[in-house]
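J.: build me a model from this:
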Amino acid sequence: MGSCPAPFSDIGRRARDLLTKDYNYDQKFSLSIPSSTGTGLTATGVKKDQYFFGDISTQYKSGKATVDVKVDTYSNISTKVTYDVLPGTKAAISFSVPDNRSGKLDLHYFHHHANVNSSIGLNPSPLVEVATAFGSKDVAIGGEIGFDTSSLSFTKCNAGISFNKPDFSAALILTDKGQSVKASYVHLVNPLSGTEIAAEMTHRLSGFENSFSFGSIHKVDPLTLVKTRFSDNGKVALLCQHEWRPKSLATVSAEYDTKAINVAPKFGLSIALKP
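T.: Next up is the predicted model:
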């Protein structure tokens, strides 16, 4: 629904995506093969140092049901079945093999002024999580809680508010079970070049510590973009992404720690193909 608020997890996402999305300091390759019959296949491989990790996932859609299956290099099989129960309501069951305690039931309900996500583990001592957001696509306020029935303790208890417009987005989140406050802001500087700047600051109430990052994104041309990021810990990051064919991306990332001059910069390459 166009006026429905985004899920609570999307509060502050526009700034997080600008500052962190697509940055990668390993070698990554992915191939996605869509199909008009409702079946899609994606293969992903990542080389980190001397180790290689990979997985193959497939998605099948039929009517109101969607089935996702993923197999990784350790022979773990993850399955998720999603079904549109009613208009505005979805239910999903997921589990992994051989982990017999990984079963989980998710429910997602969205309305014109509400967006609710909940999950419960399908085991004798489940983890229960609920996240809600109320408002509209422009202004939303919400919170999330997680409760571990095995230890009778809260695993998360967060709240946030966001303001979103085409030319800016601002968010304030109380996180770490009330121990930290995170504020973020994104501003569209030039709509023609797609130039945006973003800043994110975290204040830890317990230790009175502050950390911050700020970055930018700029489209060199319709197919190429450049991102930068600077953090208070002295790390500087740069990313260049080029769409060399429709929906196929090549991304080069680099990061340098100005406080560790004897440590070599990090470099990463990511190739994503979608025929």
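J.: please make it C-alpha for all contacts and neighbour counts, starting now.
T.: Will do.
J.: can you verify my assumption that residue 69 contacts residue 77?
T.: Yes - between residue 69 and residue 77 a contact is recorded at 7.1 Å, counting by Cα atoms under 8 Å.
J.: now the helices: where do they sit in the chain?
T.: Remark: helices assigned in the chain by DSSP state H are 13-20.
J.: can you list contacts of stretch 246-257?
T.: 22-25, 234-244, 263-275 (Cα atoms under 8 Å, 6 or more residues apart in numbering).
J.: which among those residues end up buried?
T.: Neighbour-count burial (16 or more other Cα atoms under 10 Å) applied to these gives 22-25, 235-243, 265, 267-273.
J.: what are the buried residues along stretch 67-79?
T.: 67-72, 77-79.
J.: and the two most separated of these?
T.: Maximum pairwise distance among these (Cα to Cα): 16.9 Å, between 67 and 72.
J.: show me the contacts of stretch 246-257 that map onto strands.
T.: 235-244, 266-273 (DSSP state E).
J.: quick one: the strands in the stretch 1-150 of the chain, in order.
T.: With DSSP state E, counting those that start in this stretch as the criterion, the stretch 1-150 of the chain has strands at 27-33, 39-48, 51-62, 65-72, 77-86, 89-97, 104-111, 114-121, 127-135, 139-148.
J.: the fourth one - contacts with which helices or strands?
T.: To tie it back to what came earlier, the one meant is strand 65-72. strand 51-62, strand 77-86 (3 or more Cα pairs under 8 Å, 6 or more residues apart in numbering; DSSP states H and E).
J.: following up with a second sequence; could you model it the same way so I can compare the two?
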Amino acid sequence: MYGEVSTKVTVNDIFHSTKAALSFSVPDHKSGKLDVQYIHPHAAIDSSIGLNPSPQLELSAAIGSKDLCLGAEVGFNTTSASFTKYNAGIAFNKPDFSAALLLVDRGQALKASYIHYVDRPDGFTIATEITHRFSSFENRFTIGSSKLIDPHTVLKTRFSNDGKAAFQVQRAWRPNSLITLSGEYDPTKIFSSSTKLGLSLALKP
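T.: You can find the predicted model right below:
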């Protein structure tokens, strides 16, 4: 028999607009973590460090407004003295569209995305995403859409340049309860089934 007790202690406003949280589990003495957050109307900083002999340090920051936002995150392993992640991005938002440019996978890939909200009664939305990997010069293109079939049912589709296709139909059959039917076709899977179908039910009181 194994038991574990998780504890989290939060202190608000240790400095102006700053919050700190200490979390740990008993008896796991390596589970301790300290999180510090600073939140401002136009900026936010979130940092965490593991409270163990080989702590992992993570830091993320964002600055901007409702129209333009810049952000970055880094992860550092103190044992190996190496960065485990470093990503950065910029996003531009307007009432009818959103665009973003992201440097991800520790600077190994550049990702651009665009979402357009079409002014139609069915709430039709179309999105595209292009990813370029610098090491292999590989480009990946994905396009997706979302629309209301009726006030309680949403249809989503996704297609990519490697032949993958997927769909999802989600219906709110009562308040806070969803039933979802999804399917995916992947022609790259030669030795396993290339088609998947799924059905899920979420119930909330």
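J.: rewinding a little: for residue 195 of structure 1, which of the strands of the stretch 1-150 of structure 1 is the nearest?
T.: Per Cα to Cα, nearest to residue 195 of structure 1 of the strands of the stretch 1-150 of structure 1: strand 139-148, 23.3 Å.
J.: what range does that closest one cover in structure 2?
T.: Counting by TM-score structural alignment, strand 139-148 of structure 1 lines up with residues 68-77 of structure 2.
J.: for the matching stretch, give me the average deviation versus structure 1.
T.: Superposed on structure 1, stretch 68-77 of structure 2 shows a mean distance of 0.8 Å to its aligned residues (mean Cα distance after the TM-score superposition for structure 1).
J.: just checking the distance from stretch 132-150 of structure 1 to the centre of its chain.
T.: Distance of stretch 132-150 of structure 1 from the chain centroid (Cα atoms, centre = their mean, to the nearest Å) equals 16 Å.
J.: what of stretch 77-88 of structure 2?
T.: 20 Å.
J.: how about residues contacting that stretch?
T.: By Cα under 8 Å, 6+ apart, stretch 77-88 of structure 2 touches 54-57, 70-76, 102-107.
J.: filter the residues you listed to the buried ones?
T.: By 16+ other Cα under 10 Å, those give 55-57, 70-76, 102-104 as buried.
J.: and residue 51 of structure 1, what pairs with it in structure 2?
T.: Alignment note: residue 51 of structure 1 maps to a gap in structure 2; criterion TM-score structural alignment.
J.: tally of neighbours for residue 51 of structure 1?
T.: 7 (other Cα atoms under 10 Å).
J.: cool, the one 10 residues further on as well?
T.: Here the number of neighbours of residue 61 of structure 1 (other Cα under 10 Å) works out to 16.
J.: and what of the one 5 residues further on?
T.: Here the number of neighbours of residue 66 of structure 1 (other Cα under 10 Å) works out to 17.
J.: same question for residue 172 of structure 1.
T.: 21.
J.: what sits against it?
T.: 12, 160-162, 181-184.
J.: what's it aligned with over in structure 2?
T.: So residue 172 of structure 1 corresponds to residue 101, using TM-score structural alignment.
J.: for the helices and strands packed on strand 65-72 of structure 1, which one ends up most surrounded?
T.: strand 77-86 (a mean of 17; mean count of other Cα atoms under 10 Å).
J.: aligned to residue 202 of structure 2, what sits in structure 1?
T.: Aligned counterpart of residue 202 of structure 2 in structure 1: residue 272 (TM-score structural alignment).
J.: that match and residue 32 of structure 1, how far apart?
T.: 8 Å (Cα to Cα, to the nearest Å).
J.: residue 142 of structure 1 now?
T.: From residue 142 of structure 1 over to residue 32 of structure 1 (counting by Cα to Cα), the distance is 35 Å.
J.: with residue 261 of structure 1 instead?
T.: Residue 261 of structure 1 sits 39 Å away from residue 32 of structure 1, going by Cα to Cα.
J.: higher neighbour count, the two?
T.: residue 32 (19 against 9).
J.: who's in contact with that one?
T.: Residue 32 of structure 1 touches 40-43, 272-275, counting by Cα under 8 Å, 6+ apart.
J.: any idea how far residue 70 of structure 1 is from it?
T.: Computed as Cα to Cα, the residue 32 of structure 1 to residue 70 of structure 1 distance reads 13 Å.
J.: same check, this time on residue 233 of structure 1
T.: 37 Å.
J.: and residue 110 of structure 1, by the same measure?
T.: Taking Cα to Cα, one finds residue 110 of structure 1 at 27 Å from residue 70 of structure 1.
J.: same deal with residue 52 of structure 1?
T.: 17 Å.
J.: how about residue 101 of structure 1?
T.: Taking Cα to Cα, one finds residue 101 of structure 1 at 17 Å from residue 70 of structure 1.
J.: what do we get in structure 1 for residue 175 of structure 2?
T.: Mapped onto structure 1 by TM-score structural alignment, residue 175 of structure 2 lines up with residue 246.
J.: residue 159 of structure 2 maps to what in structure 1?
T.: Using TM-score structural alignment, residue 159 of structure 2 pairs with residue 230 in structure 1.
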